[in-house]
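Visitor: structure here, sequence nowhere to be found:
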């Protein structure tokens, strides 16, 4: 077997060998990315809850005590979202994902 045949055989072997299925993932990047995704979804749900609360208040379907409790709960929730955002080292922009042609998430 000549040198050229050996080189061709090695090249063919590389092409036929499936690529490694292992990914080189950094634990910190994974944690931060997952944190960003979860926090973005939580923030989206929080904003939806706020909008629903406003609709119910304007519609007159809530008593004063319910409005007070709902307002307190939403303020506490917003504070916790902010605390987690800072803990993960994320900016407000990090939680506003770009959905391409649909525009920004929040």
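Guide: That came through, no problem. Note that the structure is predicted; figures quoted are calculated from it, not measured.

Visitor: drop to CA atoms for contacts and neighbour counts, all remaining ones
Guide: Fine.

Visitor: the residue most central in space within the chain: helix or strand, and which one exactly?
Guide: Per CA atoms, centre = their mean, the C-alpha nearest to the average position across the chain is that of residue 37, at 1.2 Å. Element membership for residue 37, per DSSP states H and E: helix 27-59.

Visitor: next SSE downstream of that helix?
Guide: Trace forward from helix 27-59 with DSSP H and E and the next one is helix 64-87.

Visitor: need the contact partners of that following helix.
Guide: For helix 64-87, contacts defined as CA atoms under 8 Å, 6 or more residues apart in numbering pick out 39, 42, 43, 46, 50, 53, 57, 91, 92.

Visitor: spatially, which two of these are the most separated?
Guide: Spanning the widest gap among the contacts of helix 64-87 are 57 and 91, at 30.9 Å by CA to CA.

Visitor: put this next to the previous one:
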């Protein structure tokens, strides 16, 4: 019995939504990097590799970045859930809270 090939992935472009879709993709990538940096900072802090001053600077920086991401999502009428790409059998790109 022959198994049919999986459906091909197709890129659907709509001229009316291309700017919003591109913005969503870029913000998704920025959010992924932000979360990775945050996790790395927490690991370094837990390992004792950071001074108190470095921890303070990183904390303020990460809070400002998170706030900026919220502002950008508001500006483009996106929710954090909309930034989480579904990768099919692999699950979602970003961890779910």
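Guide: On my side now, so go ahead. Model, not experiment: these values are computed from the prediction.

Visitor: TM-score of the superposition?
Guide: Taking TM-score structural alignment, normalised by the length of the second structure as the basis, the two superposed chains have a TM-score of 0.81; 82 aligned residues with a CA RMSD of 1.2 Å.

Visitor: ok so, going back, could you check how far the residue nearest to the centre of the first structure is from residue 8 of the first structure?
Guide: Applying CA to CA, to the nearest Å, the value for residue 37 of the first structure to residue 8 of the first structure is 47 Å.

Visitor: more neighbours, residue 57 and residue 91 of the first structure?
Guide: residue 57 (15 against 12; other CA atoms under 10 Å).

Visitor: wait, what's in contact with that one?
Guide: Residue 57 of the first structure neighbours (CA under 8 Å, 6+ apart): residue 67.

Visitor: map it across to the second structure for me.
Guide: Alignment note: residue 57 of the first structure maps to residue 45 in the second structure; criterion TM-score structural alignment.

Visitor: and residue 33 of the first structure, by the same measure?
Guide: So, by TM-score structural alignment, residue 33 of the first structure is matched to residue 21.

Visitor: how many neighbours does its match have?
Guide: 14.

Visitor: now do residue 73 of the first structure
Guide: Neighbour count of residue 73 of the first structure, defined by other CA under 10 Å: 12.

Visitor: what do you get for residue 84 of the second structure?
Guide: 21.

Visitor: now that we have the contacts of helix 64-87 of the first structure, which of them are buried?
Guide: Neighbour-count burial (16 or more other CA atoms under 10 Å) applied to the contacts of helix 64-87 of the first structure gives 39, 42, 43, 46, 50, 53.

Visitor: measure the match of residue 57 of the first structure to residue 60 of the second structure for me?
Guide: Taking CA to CA, one finds residue 45 of the second structure at 14 Å from residue 60 of the second structure.

Visitor: again, but for residue 21 of the second structure
Guide: 30 Å.

Visitor: for residue 69 of the second structure, same thing?
Guide: According to CA to CA, residue 69 of the second structure and residue 60 of the second structure sit 14 Å apart.

Visitor: between those two, who's got more neighbours?
Guide: Neighbours per residue (other CA under 10 Å) separate residue 69 of the second structure from residue 60, with residue 69 holding more: 18 against 12.

Visitor: how close does that one sit to residue 28 of the second structure?
Guide: Distance from residue 69 of the second structure to residue 28 of the second structure, by CA to CA: 10 Å.
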